[in-house]
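Peer 1: Pasting the sequence and the predicted model now:
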Amino acid sequence: MVKEEVFVYDDEDKAVINTEVILTDTEQKMAKSITRRLDIRLMPVLMLLYVGSYMDRSNIGAALVNGLRADLKLTKAEEALVTASFYIFYTTLELPANVILKKFRPRYWFSLIAGLWSVACMLQALAKSGGLIIMFRSILGAVESGFTPGVFAYLPYWYTRDEVGARMSLFFGALPISVLIGSPLAAGLASVKGTLEPYQMIFIVEGAVTFMIAVLSFFILQDYPETCKFLSYDQRKLLVKRLRADQGLATKSKLTLKSTIRAIFDWKVLLFCAANFGCITGINTVSIFGPTLMKGLGYSSVRATYLATLPGALGVVGIIITLFIPKRIPLTTQFFVFQTISVVFYTILTFSKNGTLRLISFALSGLGIYPSFPIFLSWVSVNQGGIGKRLMVSAAIFTIGNVTGAVIPVMFTATYAPHYYLGNAATIGLLGLSILLTAVMVVHYAKVNKQKEQNPIDVSHLSEEEQILLYDDHPAFRYTL
């Protein structure tokens, strides 16, 4: 057996925040080759896992209109809890799950939780009462809590700050794809006549698909650049060199109680969490309650499930558009454009009296809702001063942002059919709030960058650990507007 070569860093390899590494022509070519390999080997698996994740959580919408509500004789309170229970446990456990990810190997973590949530999804088919389906949904939420925030923190292990934004967009492009796959699949399964009820077929088949993806991920995903098996020794060394130069002390940040408290109670993080309410609510509404909204327009259960695919289809188009937007256009400008599209078309969907116009607006709302989410998260990600803080911020954003998932379902029960004005109005308001709060942060970041340029502060007297804990307050760090 050949012993794998291990590399270490000397003083020449050390870097500080925002230091540009100078590469030779050969190294530049190698760096591009490394990035392509990462894109081919890591991104497809992460996207497949996300397809399974969102498909398994959102298929409850199709199940409700295809027999679950009637077969289990759900009360109005149980109907709301069936969806809300997922988010109650999802939001409660996101933060501790992300801490666990920092302490365990990512490959084992991602494949394990994916396998567990796929089983939880399939177990929902066994529910014979409202209490049981709520219990299984709670387990599903608990297990899924460690995935998406974990990926948010995992990608910066492999990509520089300039590169991670496009990969975040690519990853979250799987979200509308999950709707494109899940909704037609659910509608097709609901049309099958057999011994199982339509909603049982949906839970079992879609859960089984995710289980196969979980097994696949175990054999393909890698833990860290230093131990990556599909890169050579020189490629691993160059990759880590670039990451250290790009993030400097950030790559050495570790989770401590002090750093955790500092990250979570940063007022900017709390504002980001509030802004994320709109992004999360918009996606959850069209993804989970799409069949409900379409049935409210008078369509049959199966046809409503098929029509729920439309925002996902337009969402994929929107994601593709973002991949071709020139880098010179700021992420915040892109966010404002796409989120405005969301507000406009969702408002028409809510208040128009024309059924055809409402259907078209429902579809076009996906053109803005789905792309704006990864753009927002990418912008948040590049404006943290270290991997440790980025890890905690990602968990906080998803945790607090998903709180709406425990509240909004109450507004989409049969009580508010067929127009669901309350839930739709809340969605529009939160979409608008995300635009307003993001604008506030742009103004603040521009002001802070100017202050750092005009009044540089010397922190050389601080220890390395103390400088790490400065995060984005480090005088050498510049916010991306």
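Peer 2: Happy to help now that I have it. Residues are numbered from 1 along each chain as shown.

Peer 1: contacts, neighbours, all on C-alpha from now
Peer 2: Fine.

Peer 1: Could you list every helix and strand in contact with the strand or helix carrying Thr281?
Peer 2: Taking DSSP states H and E as the definition, Thr281 sits inside helix 267-288. Using 3 or more CA pairs under 8 Å, 6 or more residues apart in numbering; DSSP states H and E, the elements in contact with helix 267-288 are helix 43-63, helix 355-382, helix 387-401, helix 404-407, helix 421-454.

Peer 1: Show me what stretch 26-34 is in contact with.
Peer 2: 231, 235, 238-239 (CA atoms under 8 Å, 6 or more residues apart in numbering).

Peer 1: Kindly recompute the last result at 10 Å.
Peer 2: The contact list for stretch 26-34, computed with CA atoms under 10 Å, 6 or more residues apart in numbering, reads 22-25, 36-40, 158, 230-232, 234-236, 238-239, 242.

Peer 1: Now restrict these to buried residues only.
Peer 2: Buried members of the contacts of stretch 26-34, scored by 16 or more other CA atoms under 10 Å, are 38-39, 158, 231, 235-236, 238-239, 242.

Peer 1: Just confirm Glu79 contacts Arg137, I think it does.
Peer 2: No - when contacts are counted by CA atoms under 10 Å, Glu79 is not listed as touching Arg137 (11.9 Å).

Peer 1: more crowded one of these two?
Peer 2: More crowded of Glu79 and Arg137, by other CA atoms under 10 Å: Arg137, with 29 against 23.

Peer 1: what's that one in contact with, if anything?
Peer 2: Contacts of Arg137 (CA under 10 Å, 6+ apart): 56-57, 60, 81-90, 117, 120-121, 123-124, 131.

Peer 1: next up, a second structure to put side by side with the first:
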Amino acid sequence: MLPEEKQQDRKESGERSKEDDVQFAVSEELLSYTPEQEGKIRRKIDLYLLPVLALLYLMSYLDRSNMGNAAIIGLKEDLHLSSTQYNLCNSIFFIPYAIFEIPSNLVLKVLRPSVFIGLMVVAWGIVSTLQGIVTSFSGLMAARFFLAICEAGFFPAASYLLTMWYRRHEIQLRAGIFYSAGALSGALSGLLAYLINMMDGVGGLAGWRWLFILEGIVTVLLGLAAPFLLPDSPESARFLNEEEKAILMHRLKYDTGTQHGSYNEKQAFKWKYVWQALRDYKVWFIIVVYWGSSIPIYGFIYALPTVVAELGYTSAVAQLMTMPIYVAAVIALLLAAYLSDRAKDRSLFVIWPLILGGIGLIGLMAIPKYGYAPGALYFMLFLVAMGLYCIVCGTVAWTANNLAGPWKRSAGMALMISVGNLGGAAGTNIYLAREAPHYWTGYGTSLGVIVLSLAAALFLRFKFKQLNREKEAMSLEEVYERYSEEELLEMGDESPLFRYTI
């Protein structure tokens, strides 16, 4: 915000429009709202926004990861898939998924979010259902390709949507609640696969076909309901009164990490904001951090039922034994998200989960196989899942916190998620059947990526501290002597008034 005397000068000179005068008047009037009012508004948003996003993300994860469950109940045998072909069907998903994420997030700024997200959900639900009638390797490849196109925009859109409603140090817990549905889907997927496989032979269809068909139909129904359930923006929220909307907009506008400066959510689109995100080296470093989750986690998801089965259990029991692993992952990511928001620190809650996941992978490689210590191996799977799932929420929140300007933030988050998720194409090909039960390539590659990601996270922690010190060296008077308010808004996160979240 401009110093009081600067505001008065602009008012006397007639620089501000009538709309600006109203905005400044509302801002000044609302400076006295209480923490209790803020808490009530947050609880309302939590109630109306988070359950819908979490449920849709649950179906998103189910529809992309149920391949792992289908594989051990007959998909490979019925379609005569080799291990290479099966891996290709998994990895093909991530190429169109990455390509379409940035365009999708830009479209989100133009169309109503509820309608756009609803259309995406219906589209991928239809494709998911059609996976249940494929008869060949090529048919499954095509289905996975189009499933990726339809799903591509959802995760970055939902993540960006959270930044439209919450302040910087409120995001990770909400992202954790939203993303926990993805981890929970791993547990639910095993249970559903176990139950749905009992339909094997019903209607002349194999159990794995019913898995795709039934989960796809549920997704379509939820997609049709999404436009009626999701709020589009704070201004149009029917569950907030006018005073609550004004408070919410005020607290978001001045959420720049300092007591000065403001944020323009209504910024007009310019291609330069997209290029700023593409050229920002900090975004590319956070992508490397994100790989520490995406590469290991996608291989882990698709291989987990098989790895558990190789501990000496039947495929049916192995499906059920994956459930506690995912439940532990959900608890860990929610705890990490809560602590991160309270500490107002993002990097530490990325660094420590990376270390935890690395310890689990070392254990999986070091402990002898062939029945010597199945309990210890099973425990290490818990450590891997708990570490890997925490990293995703941490990197999403860290990125959202450190990109200012709605278009740069939208493009930067989509870039991070899209290129980051390209790691999934690698992750789905590192667990080689011929290496069972050791999986040296899978565990070793995952560990190497985690070490690289850890180095990138430590660098960013150091760099953000350094950049904040440089900004703090410039006094408020020097800032306003050098830059106008409009210039400061255009600078986004490079503004000397903006502070990076460590």
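Peer 2: On my side now, so go ahead. All figures in this text were calculated on a predicted structure; none of them were measured in a lab.

Peer 1: residue ranges for the helices of the stretch 101-250 of the first structure, please.
Peer 2: According to DSSP state H, counting those that start in this stretch, the stretch 101-250 of the first structure carries its helices in the segments 106-123, 130-144, 148-154, 161-172, 174-191, 198-220, 233-247.

Peer 1: Which one of the ones you listed lies nearest to Leu331 of the first structure?
Peer 2: helix 161-172 (8.9 Å; CA to CA).

Peer 1: In the second structure, point out the residues matching that closest one.
Peer 2: The aligned range for helix 161-172 of the first structure in the second structure is 168-179, by TM-score structural alignment.

Peer 1: how close does Ala175 of the second structure sit to Trp165 of the second structure?
Peer 2: Ala175 of the second structure sits at a distance of 12 Å from Trp165 of the second structure (criterion: CA to CA, to the nearest Å).

Peer 1: do you know how far Ser253 of the first structure is from Leu470 of the first structure?
Peer 2: Applying CA to CA to Ser253 of the first structure and Leu470 of the first structure gives a distance of 11 Å.

Peer 1: and if you look at Thr347 of the first structure?
Peer 2: For Thr347 of the first structure, the distance to Leu470 of the first structure - CA to CA - is 42 Å.

Peer 1: Have a look at the two and say which one is more surrounded.
Peer 2: Remark: of Thr347 of the first structure and Leu470, Thr347 carries more neighbours, 20 against 17, as counted by other CA under 10 Å.

Peer 1: Now check the second structure for the residue matching the more buried one.
Peer 2: So Thr347 of the first structure corresponds to Ile362, using TM-score structural alignment.

Peer 1: ok, its match - contacts?
Peer 2: 380, 384, 443-444, 447.

Peer 1: about what we covered before: mind checking which of the helices and strands packed on helix 267-288 of the first structure is nearest Ser217 of the first structure?
Peer 2: helix 43-63 (6.0 Å).

Peer 1: That closest one against the second structure, how far on average?
Peer 2: Mean deviation of helix 43-63 of the first structure relative to the second structure after superposition (mean CA distance after the TM-score superposition for the first structure): 0.5 Å.

Peer 1: so Thr332 of the first structure sits right up against Ile375, yeah?
Peer 2: Yes - applying CA under 10 Å, one finds Thr332 of the first structure in contact with Ile375, separated by 7.7 Å.

Peer 1: Common neighbours of those two, please.
Peer 2: Joint contacts of Thr332 of the first structure and Ile375 (CA under 10 Å, 6+ apart) are Phe338.

Peer 1: So these two - more neighbours on which side?
Peer 2: Each of Thr332 of the first structure and Ile375 has its neighbours counted (other CA under 10 Å); Ile375 has more, 26 against 21.

Peer 1: ok, back up a step: overlap in contacts, Ser253 and Leu470 of the first structure.
Peer 2: Joint contacts of Ser253 of the first structure and Leu470 (CA under 10 Å, 6+ apart) are 259, 385-386.

Peer 1: Kindly give a single PyMOL line that selects the buried subset of these.
Peer 2: Here is the PyMOL command that selects only those of those that count as buried (16+ other CA under 10 Å):
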select buried, resi 259+385+386
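
Peer 1: burial count for the residue mapped onto Leu56 of the second structure from the first structure?
Peer 2: Leu56 of the second structure maps onto Leu49 of the first structure when the alignment is built from TM-score structural alignment. Using other CA under 10 Å, Leu49 of the first structure has 27 neighbouring residues.

Peer 1: Now Thr91 of the first structure. Nearest residue, chain neighbours left out?
Peer 2: Thr399 (4.3 Å; CA to CA, 6 or more residues apart in numbering).

Peer 1: which position in the second structure aligns with the one you found?
Peer 2: That one, Thr399 of the first structure, aligns with Ser418 by TM-score structural alignment.

Peer 1: Could you do Asp10 of the first structure as well?
Peer 2: So, by TM-score structural alignment, Asp10 of the first structure is matched to Asp20.

Peer 1: Its match: helix or strand, and which one exactly?
Peer 2: Going by DSSP H and E, Asp20 of the second structure is in helix 18-29.

Peer 1: In terms of secondary structure, what does that helix contact?
Peer 2: On a contact count with 3 or more CA pairs under 10 Å, 6 or more residues apart in numbering; DSSP states H and E, helix 18-29 of the second structure meets helix 4-13, helix 242-253.
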